[in-house]
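Chemist: here is the input, now give the coordinates:
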Amino acid sequence: MRWFNKMDYKHYALGWVAVLFSLAGAAFADTDEGWQIRKDEQGITVYAREVADSPIDEIRASASIQAPYPVVLALLLDHTARPQWNALCQEARVLQSGTPDEQRVYFYYKMPWPVTDRDLVMALSVNDADGVAIMKGTAIADDTAPAGKAVRVLKAREEWRIERLDENSTRVTMTALMDPAGPIPAWLINAMSVSQPYEAMEQLRLLASQRAVAATAQIKK
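Modeler: Take a look at the predicted model:
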């Protein structure tokens, strides 16, 4: 089996970010230049771009969701629900909640053989104002969640933008940059570079729509 070199490592980041759909010591660039579309189907678009002084590509995925803004925001703030829309996220639990807008959350990801599982603790915060919410997450060291057999990811960052489009639709955009903390087989890089972010956003959209329908039915009772 071939293990990836530096160029493969950049392409691998596309898949790994999607696997975690949450998480790089480097900060996000302020510009919107340089993005290249990797997939654009069914209202879901996956982008990638190179980052200066980093062997890892930055990832962006965006989708329009037929669900009201409060429903979509509540779903993304329900961190324990991540396994419902991220197929490889096996566990998600809140370790500490300083305020409703700031939390430390543990995530465990079950990776396909022969890759070792990954886990991480993220400090997550949200700013919600005028129909636009920005949720940011950064991987941190946290002794309250001792590393077991999984490889602990310590360099990861994500940003979610949740934007009200109208009364019944919302746009979600995720941007992420991370270091997966170890080598991954080339076949897994290729398999996940586009499919994982796309499928995760697809499942997020489905779950949000289901919650919107359930909320409407509850109101009518």
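Chemist: rest of the way, CA atoms for contacts and neighbours
Modeler: Fine.
Chemist: please, where are all the strands along this structure?
Modeler: Taking DSSP state E to define them, one finds strands in the chain at 36-41, 44-49, 58-65, 89-99, 102-109, 118-129, 132-140, 151-152, 155-166, 169-179.
Chemist: please give the structure of this sequence too, so both can be compared:
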Amino acid sequence: MAVGEVKYPEDSDFKVFRNLADSVDGWTEKYSKNGTKVWAKNSDTSSKMFKAHKVFSDVSASVMYDVLHDSDFRVKWDSSMEEGKEMYMVCPNSDLSYYQLKVPSPFKNRDYLMQRIWLQTLDASYIFNHSVFHKNVPERKGVIRAESILTGYLVRVNGKGCELTYVSQSDPRGSLPKWIVNKLTQYLAPKMMNRLHKACLKYPTWKKKNRPHHKPWLNPEQLSIPRLDMNDILPRQEYTDDDSLDESEVKEEDVKEDEINFNDI
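Modeler: Predicted coordinates for the structure are as follows:
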């Protein structure tokens, strides 16, 4: 799937993502601690690809899949989210979603409009996305419209627990300083894994009290968002050229280490 393309999911899309999550060629290990491993890979574009993997012995695959989907619960655990919502249904296992990433000053918030695709099978569950363009979701003043080239999760059963592989290739755009790239590798994926783990442990109790049977990602008849009109999809957009969004001079000491959250989606 290419950035800007909206399409109905095909078996080949899931195969491509799975092969990417499982591949070893071209990946370089950048981090390994407390069971979390992170790799980086150069690509044909200027944006590197990152991959993280962790086994969760005390979290079932079904709970992990639900937590990654449940937007009502996400506001409880995702402190990086300024705003997030499902906007249009493409088909029963795909939608267009908006996500705005909260970024500490002096950086600008990033936002994404993405086609998400998901599937649950007997041996694996998939959720992945790429950026698209819609006439009703233009750029916002003071927020940088970033691009997800491909970002997603592969969840597998592992004994009584599960294992999660997270893959992301994203262009945060803007004129970012070079030091931030290293921070992305060192901190974001492990931080996301830890945050997800804590959320998964709390989810079953929370869900019992909050619409326990409402899971539109498993029950498409529960979807309440409007159907996508393909005529509203725009070709790939030219982005705003705004000098005030230049962040290249931001120094590392000006940003708190635990607040760097650029790719945590």
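Chemist: thinking again about what came up before, make JSON lines out of the strands of structure 1 and add distance to R82 of structure 1.
Modeler: Putting the strands of structure 1 into JSON lines (distance: least, C-alpha to C-alpha, whole Å) gives the following:
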{"stretch": "strand 36-41", "distance to R82 of structure 1": "23"}
{"stretch": "strand 44-49", "distance to R82 of structure 1": "19"}
{"stretch": "strand 58-65", "distance to R82 of structure 1": "16"}
{"stretch": "strand 89-99", "distance to R82 of structure 1": "7"}
{"stretch": "strand 102-109", "distance to R82 of structure 1": "9"}
{"stretch": "strand 118-129", "distance to R82 of structure 1": "13"}
{"stretch": "strand 132-140", "distance to R82 of structure 1": "14"}
{"stretch": "strand 151-152", "distance to R82 of structure 1": "18"}
{"stretch": "strand 155-166", "distance to R82 of structure 1": "14"}
{"stretch": "strand 169-179", "distance to R82 of structure 1": "14"}
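Chemist: let's have those in a markdown table, adding mean neighbour count.
Modeler: Formatted as a markdown table, the strands of structure 1 follow (neighbours: other C-alpha atoms under 10 Å):
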| stretch | mean neighbour count |
| --- | --- |
| strand 36-41 | 14 |
| strand 44-49 | 21 |
| strand 58-65 | 24 |
| strand 89-99 | 15 |
| strand 102-109 | 21 |
| strand 118-129 | 20 |
| strand 132-140 | 20 |
| strand 151-152 | 19 |
| strand 155-166 | 22 |
| strand 169-179 | 23 |
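Chemist: among these, which is nearest G15 of structure 1?
Modeler: strand 58-65 (9.3 Å; C-alpha to C-alpha).
Chemist: helices and strands around that closest one, which ones?
Modeler: helix 6-20, strand 44-49, strand 169-179, helix 195-220 (3 or more C-alpha pairs under 8 Å, 6 or more residues apart in numbering; DSSP states H and E).
Chemist: again, only using 6 Å
Modeler: Applying 3 or more C-alpha pairs under 6 Å, 6 or more residues apart in numbering; DSSP states H and E, one finds that strand 58-65 of structure 1 contacts strand 44-49, strand 169-179.
Chemist: M192 of structure 1: which of the ones you listed is closest?
Modeler: Among those, if distance is taken as C-alpha to C-alpha, the winner is strand 44-49, at 12.0 Å.
Chemist: in structure 2, which residue range corresponds to that closest one?
Modeler: Strand 44-49 of structure 1 corresponds to residues 36-41 of structure 2 when matched by TM-score structural alignment.
Chemist: centre of the chain versus that stretch, how much separation?
Modeler: Stretch 36-41 of structure 2 has its average C-alpha position 16 Å from the chain's average C-alpha position, going by C-alpha atoms, centre = their mean, to the nearest Å.
Chemist: any idea what V71 of structure 1 aligns with in structure 2?
Modeler: Aligning on TM-score structural alignment places V71 of structure 1 opposite V63 in structure 2.
Chemist: quick one: the nearest residue to that match once chain neighbours are set aside from D25 of structure 2, how far?
Modeler: Closest residue to V63 of structure 2 apart from its sequence neighbours, by C-alpha to C-alpha, 6 or more residues apart in numbering: C200 at 6.5 Å. Distance, C200 of structure 2 to D25 of structure 2, by C-alpha to C-alpha, to the nearest Å: 31 Å.
Chemist: so for those two, which sits in the more crowded spot?
Modeler: C200 (22 against 8; other C-alpha atoms under 10 Å).
Chemist: now do the same for S62 of structure 1: its match in structure 2.
Modeler: S62 of structure 1 maps onto H53 in structure 2, by TM-score structural alignment.
Chemist: again but with Q96 of structure 1, I slipped
Modeler: Checking with TM-score structural alignment, Q96 of structure 1 has Y88 as its match.
Chemist: these two touch, right, that match and S94?
Modeler: No - using C-alpha atoms under 6 Å, Y88 of structure 2 is not in contact with S94; the gap is 8.9 Å.
Chemist: my guess is N129 of structure 2 contacts T151. True?
Modeler: Yes - if you go by C-alpha under 6 Å, N129 of structure 2 and T151 touch, sitting 5.4 Å apart.
Chemist: show me what contacts the equivalent of V126 of structure 1 over in structure 2?
Modeler: Alignment note: V126 of structure 1 maps to W118 in structure 2; criterion TM-score structural alignment. Applying C-alpha atoms under 6 Å, 6 or more residues apart in numbering to W118 of structure 2 gives the contacts 93, 126-127.
Chemist: follow-up on the earlier one: gap between the match of Q96 of structure 1 and L96 of structure 2?
Modeler: 5 Å.
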